Every structure is written in structure tokens, then in C-alpha cells.
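> quick one: sequence plus predicted model below, questions after.
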Amino acid sequence: MTVANAFDPANAAGFAEDEAALIARRQRLLGPAYRLFYAHPVHVVRAEGVWLYGRDGEAYLDAYNNVASVGHGHPHVVAALARQAATLNTHTRYITDGILDYAERLLATMPAAISNIMFTCTGSEANDLALRVAKAATGGTGVIVTENAYHGVTDLLAQMSPSLGPSAPVGPTVRVVAAPSGQADAGAVFARGVSEAIANMAVHGIRPAALLVDTIFSSDGVFADPAGFLAPAVELVRKAGGLFIADEVQPGFGRTGAGMWGFARHGLTPDLVTMGKPMGDGHPMAAMAGRPEHLEAFGRNVRYFNTFGGNPVSCAVGMAVLDVIEAEGLIANASEVGAAFKRELEALAANDGRLGAVRGAGLFLGVDIVDAQGTPDATRAAAIVNGLRERRVLISATGRHGHSLKIRPPMVFSQENVALFMDRLKDTLAGL
């Protein structure tokens, strides 16, 4: 697995003494499994809006962090958190109003058929819960995912996240299909792969439980077009007895600029929807929503409880995030600024052969980096990611080959922020 923005501890020569000591301390205390971004890691001490600030006050333009979806430290969200934390915080086995008010408001953003919601703390937990529900509802165990998918870090989800690499092999009832690649017939091609996966399951006596996809295929390289291409594959899975789980942890909450949810661009009503990261603007909260008929078997036979999922503070934060999305028109902003951003990148790509296809929707963009023959160039993608970091702009890279720039800023990103990004990208390309 290629990780374009990974820090290699062996390359810390030349770092300031205190910086090197801090990295060594981190490795000693947190162990070897944690990773740092960038060839030269960024030491941040505070954040506001679209900016992260280093220890010396230097500002970094955050063009990557969809966790702080409505901007780092948004005052309305912070005030809601502090107010509720000073009033009450407990679990969901007491009757409280906040969880019900939030559930009603959040479900109102979804198709009417999706009318139940269960709260967790992380997207991994939400996807784990969705798979348990799907298995209970269908009696199946087979799950179809894409070839470089990422769906979580639990033992179960790691078996459905090929992007984690060979150290986390896919599970015996998991089938991997090629991600759509943006071509005009993407729907037919993707459906053919799903059909072959279902047929392979049948040969091995595996009943399908679910097709699990991130609806913008974030880890596969960001694939959004043509809108609607998911529908034929979903129909096939349902005919085979499985459910469609829309993983909205990355594309959800208005990021694509076409409504609240990525699945809406495909004209679909999922069976189950999972969500997380942007839900709390940095506060750890997540959820699974679904059709009540699918939750019936699970709820009848399983007692489910999550100590922190849906607690009053989390629900107050979630409500505040929805307030900001609505009051500040952030879905429209994602659409307008994202479209302008994409046009700027396409114009640059037309004049610089190192940039290949530009893809995405709203403020979720992917840009392929290629060599002179047009083949994936992960080394150059890493150089661009790290070159931007040195110019205080933060992005990442993604895709099976690690060659696609992943641009996913907070939804308050402005046209001025786009202009600054483009200037520094051009400087970075000139310096390669």
C-alpha cells in the first residue's frame, strides 16, 4: 500500500532538536502503530475556520479535514457543547429530550423510508452495527466492497478495507470489485463486477448480506460521475437478497453540494446509512440510520447499547452542526465553491501534463498525478503533497496506486481560499 503523505522516522535528520524529541516521545508513548502525516510532520497547537496554526503562529490552509466540517472551532458548535456539558451528560438509558429532537431533525434530511437511527461514537462502530443489522435481516454473510475501500478499523471492518494493505487481508465472505472509474458506462461496468461477485458467492455457498460502498469512493480515488451509476449494482444486490449500505462517513452532511447525502446523487434510497466524521465538527459522534423493517430482526434478538453514543452533549453538538449548515448555506457553498475549484484544477490540468483526470462533487475533489505516458505516478503525487505542506497547504493522496490528490476542505472554504490553494499548487509544480 502506497501512503503518499506518511512520515518515515528514519528521515528525521535535520529537524529541530525539540521537534525531533517530541516525535521520539510520541513513538515511545503511543507505540509503532500510529502514523504521522507528511515527510516533515506538522505540529499544530490551535485551529480556526479553515486554518491550522503551528507552534510559532504560522497558518496552514486546511484543504483536507472534513472532520471539522463547518470549520475548526466554530463558535456556535463550541457554545452548544459547553452549555450542554455544564447541564447534563449521561447515557441513553434515561429519557432525555435532546436525542429525540436530534433524531427527528436528522432523519428529516433523509428519504421517508429511513425512519430509525442508532447512535455510536465512530464511523467504524456505525459500519460494524450496519453489518450486524444486514446479516440479521438477510440471513447472509457475504459483503461486497471496492478494491481500495476503507470502512473502518475494527476486526470486522478491517476485513472489508483493502486500503489497509496486505497486513489486513479481506475476510473469507468478502468479495472485492473494481471501483468505478468515471467512464460513461460506469454503471454497467460496476454492476457487472457486482454480478460476478454475487455469482462467486453462490459457488462458495455464501448468501449476500450487503453491498457496502462509500458513495463518493473516497479511498478508491474519488469517483462521483456520472450521477446515478450506482443504481444498477444496488438493484442486483437486492435481487440477490442483500442490502445496500451507503457509507456516508466521508461524503455526507452536504459535502458533495447536491443535498445532505452522497447517495442522493444516485437517485437511491439505501437500506442502511452510516455517518460519522463531519457529524460533530470534531466531536466524536456517528450513527447508523435505516429502514425499520431491516432493524426489526436485529432489535428483536439483540440488546444493543453504546455508552457514549447519543449522549446529550453529542446530540447538542450535532444539532449545532445542522444549525450552521443551514444558517450559513454550506451545501450551496460546497456546490458553488467546489464547482469553481474544479474548473480551476481542470484548467491547470489542461496546461500541465503531470495532472490527469480531475474528479469529484462539491468540496470533495480528486486529481490524478501521472507521468509522461499518462500512467499513475505516486512518487510525484507524494512530492506534490509534501511540497504543498512546505507551502503551508495541507492535502493528502488516495487511490489504489496512491497517485490521486485528495482535496476535502472544511465546507466554509471560500473562493479566496481556492485562489490561495491554486497559487501554491502552481508554485509547488514549478518547484518539482
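Alright, I've got the coordinates.

> hey, let's count contacts and neighbours off CA atoms from now on
Will do.

> work out which residue lies at the spatial centre of this structure.
To find the centre residue of the chain, average its C-alpha atoms and take the closest one (CA atoms, centre = their mean): that gives residue 250, at 2.3 Å.

> in which helix or strand does that residue reside?
Secondary structure assigned from DSSP states H and E places residue 250 in neither a helix nor a strand.

> kindly report the same for residue 383.
Secondary structure from DSSP H and E places residue 383 in helix 378-390.

> below is an additional structure, to be compared with the one above:
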Amino acid sequence: MSTITKAIPQRSPQEIIDLRRRHLNPSLSMSYQQPVKMVRGRGAYLYDQDGQAYLDMVNNVCHVGHCHPSVVAAGQAQMAELNTNTRYLHDNIVEYARRLSATFPEELSVVFLTNSGTEANDLALRLARTYSQAHDIIVVDHAYHGNSPTMIELSPYKFDGKGGQGRPAHIQVAEIPDDYRGRFRRGEADVGPRYAQDLHRAIAAIHARGEKPAAFFCESILGCGGQVVLPDHYLKEAYATARAAGAVCVADEVQVGFGRAGTHFWAFETQAVVPDIVTMGKPICNGHPMGAVVTRPEIAQAFMNGMEYFNTFAGNPVSCAMGLAVLDVIEQEQLQNNALQVGNAILHGLVELQKEFDMIGDVRGMGLFIGVEMVKDRHSLEPATEAANAVIEYLKAHHILLSTDGPYDNVLKLKPPIVFSMDNAEEFLRCLRDALRSIA
């Protein structure tokens, strides 16, 4: 049986903007002062309707490159064969669970599949509360863990931001361990453990409510907090404190997992810890909607309380086929090592630019997850928010896509596909120098 599908009209950017405003969620934002219509992607590049290439330095979803042929082919082949749910037996889901768990420390061996990082964090919350038989949660300031109602409650980035309703009573917010502008600074002794001490305050506040902590959620490298690399030993001390109070430790790897950190496949490994639960999403399937939770067997077993966890689409054969292809590509193309080598080259180049431009207050990062904090004054650390956004617009005008983040929106965030090359890095550094000169 053949069918004829209607062709989708090719509209101008302004026509699309007008239709978005008429028919789409009005809170849905668009990037840049003049939004771009993208029609194609390949590797580290996106292409607009005129065929103009843009170097993509902000898309950590298409982890192994836009439209990677192996990932696309895996999805196409499986979609043409079968797509169904996990109530039927299928090789793909067990093979994916086996391959994914093999990347973790042996204590973490049970896999739950979801459709997104939000769902993964939401499920991690349920697991933690069921296992600990407690309710209250500790999170890190300015964290973002997802867009569901329960994850908004766990995300200071949202509940303390525009439209937010403030911190819920059952959430305690630990101090952000920012060793650039926080209370304890890089180069001082025991910075990580000193920041981790704030969990004692959070736990005391929970006990004062007559409650117990169920979980401590922390990104392995802080994203919305401003691309902040955790100080040495922070997680070791924070996890010990949380566990002593009966809490489960959750590592949110939604942005930084799958080799992006360069030195390790999972960023929590850089802190020499083993979490109780790890969540992931974004890069797991290179743009196809998928997420996962990996946990200890005893936590998974405690979840067997009679209420089945079934998710209609999670773990379907197509998603698993594409997830397996992503793992294959990372290994075969040695992309974790690429993230390390290219990331180090970018960090070195940024440090050199820092010597030339006083408005670069801090350069930090790991692998291909890097932050450049812009300041008006290196002593007062007054944020240079306008300058940071001017750099973003300059780069976009010169066909490089970047964005800002952090509590003051003054941190250039670099998180490109991990196929990003040395040539790409050199192109970015040249253009960034020009951008800084233009606004100096």
C-alpha cells in the first residue's frame, strides 16, 4: 500500500516566527536577536535555509555529531523492522542495558530506561524516596534537574528564577561550590570539603522540620550554575555527609556524561566517588528522545513494592538500537579521547586570551564542557553580562553558535558535539579574539 504525504511548506524565518506566536506555547523562547532557521545538520555544523554553515558549540544533545550516519542508519533499520514496548521480549533492550552498565563501576548494575533526562531524574527521586523511606531533598544552588513539576521543585534555577514560587519547604539548597566567586577560592586549602560542610546545615534544617533527607542531587559538573567544575573532594565529603544522614546520593550526568569530560566516561569518576543512582539523558541517543537511570541492586529491589514501573515508549527497540550505535561510535571513533585533546587545546587557548583581555575573569572546564566567565573587574568580579551577550551575538553573526549561562548570565558555555576538531577549536578561538577586540 502506498501513501502520499503532504509536502511541508517552506516558509521564511519571519513566517515561522509569526506561526509560532500564533500556535505554539508562548513561553517557548528563540535563540539570538534574529533567530535562525536551520534545515540540516552534519557533524559539528548546522546549516540554514541558504546553505550557510554554523559551527555548533552549544548542542550537547547531538553528542557524536549531528545526523551521524551510523546512528541514523541504526534507527532507520530498526524502525522499518519493529517498534514496540518492553512487555515483549527483544534483544535490543537487554543488549543496551548490558553495554551501558558495563561503563559503570560494578556496584551500579541495574538499568531503568526513560524518555528524557527529566524523566530519569523524576524516577531517581522515586527510587531514592522509596529506598530511604524519607521525603526531603538536598540540591545545589542554581541547579536545574528537569521540567516536570517535581523537578521544578528540585531546581533553584527555576523556583528562584522568573515565574518561580520560591523554595518548597521540603527542599534544602546547599551552597554552590564555586571556587571562583564563592566564599572559598581556588588555591585555598580544602576548598571542596569546606563547601561540602554546608550539607550539615541543610540536614539540620530537615531535622528541624521533623523529617529526614531522602536524597542529595548534584550534577557531576554544574551546568546552569555556570559550567562550574566541582572542587577536589567535594563529592567525597558531600556524599559521606548525606549517607551518614540516611540519604541516597544521585549524580546527574544529563549534560556531562558519555565521555564528554575526556579523562573519564562519567564525570562523577573525576571525583573518585561511586553514586547510589546516576541519571542521564540528552547525549544518550544523539537527539532521539531517551534517558536512563542506573542504580545499585538493593535500591532497585526496594522499588519492587508492588507498583510496576512501566513506561510506554522507554526502552523501545528503536531507541535502544540508536543508543547502542552511540556507544559504538564513541568507542570506534575514540571520541572520549577527542573530547580530552580538543578540550585541552581550547582551555589552553582561552587561558592565552585571558592574558590579553581583562574581561575574561575565569576559564574553567573539563573535556568539552567549558565555561568562560566574563567580568567588568577582576577584583570586584562584577559580572559583564552585556559583554557576554554581545560576544554571543558577534559569534552568531560570524556563524558560530554559543550561549551564556550562570547565575548572572555572564558565562560563555561551550559544550559542542564531541566530534569537535582541532580545526574547529582554532576557528572558534580566532573568532572569539575578534569578538573580544570588537567590544573591548
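Noted; the coordinates are in hand. Note that this is a predicted model, so its numbers are computed, not measured.

> and for the aligned partner of residue 107 of structure 2 in structure 1, the neighbour number?
With TM-score structural alignment as the matching criterion, the partner of residue 107 of structure 2 in structure 1 is residue 113. Per other CA atoms under 10 Å, the neighbour tally for residue 113 of structure 1 reads 14.

> same deal with residue 144 of structure 1?
Neighbouring residues of residue 144 of structure 1 were enumerated by other CA under 10 Å; the total is 25.

> list the contacts for it?
With CA atoms under 8 Å, 6 or more residues apart in numbering as the criterion, the residues that contact residue 144 of structure 1 are 174-177, 194, 197, 210-212.

> could you verify that it is part of a helix?
No. Residue assignment for residue 144 of structure 1, taken from DSSP: H, G, I helix; E, B strand; the rest coil, gives strand, which places it outside any helix.

> what lines up with it in structure 2?
For residue 144 of structure 1, the aligned position in structure 2 is residue 138, judged by TM-score structural alignment.

> what about its match, distance to residue 278 of structure 2?
The span separating residue 138 of structure 2 from residue 278 of structure 2 equals 16 Å under the rule CA to CA, to the nearest Å.

> now do residue 299 of structure 2
Going from residue 299 of structure 2 to residue 278 of structure 2 by CA to CA gives 12 Å.

> and for residue 422 of structure 2?
Computed as CA to CA, the residue 422 of structure 2 to residue 278 of structure 2 distance reads 31 Å.

> more crowded one of the two?
For residue 422 of structure 2 versus residue 278, neighbours defined as other CA under 10 Å are more numerous around residue 278 (30 against 15).

> is the more buried one in a helix, a strand, or coil?
Applying three-state DSSP: residue 278 of structure 2 is strand.

> in structure 2, which residues correspond to stretch 86-99 of structure 1?
Stretch 86-99 of structure 1 maps onto residues 80-93 of structure 2, going by TM-score structural alignment.

> helices along the stretch 201-350 of structure 2, start to end?
In the stretch 201-350 of structure 2, the segments counted as helices under DSSP state H, counting those that start in this stretch are 234-244, 297-302, 317-332, 335-356.

> quick one: contacts of the longest one?
Where contact means CA under 8 Å, 6+ apart, the residues beyond helix 335-356 of structure 2 that reach it are 64, 258-265, 329-330, 360-370, 372, 418-422, 425-426, 429, 433.

> how about the third one?
Residues outside helix 317-332 of structure 2 that contact it (CA under 8 Å, 6+ apart): 64, 70-72, 74-75, 78-79, 82-85, 90, 92-93, 96, 99, 259, 284-286, 288-290, 335-336.

> repeat that for the shortest one.
Defining contact as CA under 8 Å, 6+ apart, one finds that helix 297-302 of structure 2 is touched by 107-110, 127-128, 130-131.

> mind running it again at 10 Å?
107-112, 127-133, 248, 276-277, 294, 303 (CA atoms under 10 Å, 6 or more residues apart in numbering).

> PyMOL command to pick out the buried ones of these?
The following PyMOL command selects only the buried members of these, with burial defined by 16 or more other CA atoms under 10 Å:
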select buried, resi 108+109+110+111+112+127+128+129+130+131+132+248+276+277+294+303
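
> in helices, which of the contacts of helix 297-302 of structure 2 fall?
Judged by DSSP state H, helices contain the following of those: 127-132.

> could you export the residues you listed as a markdown table, including distance to residue 53 of structure 2?
Supplementary listing: these in a markdown table, determined by distance: CA to CA, whole Å:
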| residue | distance to residue 53 of structure 2 |
| --- | --- |
| 127 | 44 |
| 128 | 45 |
| 129 | 47 |
| 130 | 49 |
| 131 | 49 |
| 132 | 50 |
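
> quick one: what's aligned to residue 229 of structure 1 in structure 2?
Across the alignment, which pairs residues by TM-score structural alignment, residue 229 of structure 1 is matched by residue 234 of structure 2.

> tell me which helix or strand the closest residue to its match other than its chain neighbours sits in.
Leaving aside its sequence neighbours, residue 234 of structure 2 sits nearest to residue 192 (CA to CA, 6 or more residues apart in numbering; 4.0 Å). Secondary-structure assignment from DSSP H and E places residue 192 of structure 2 in helix 191-196.
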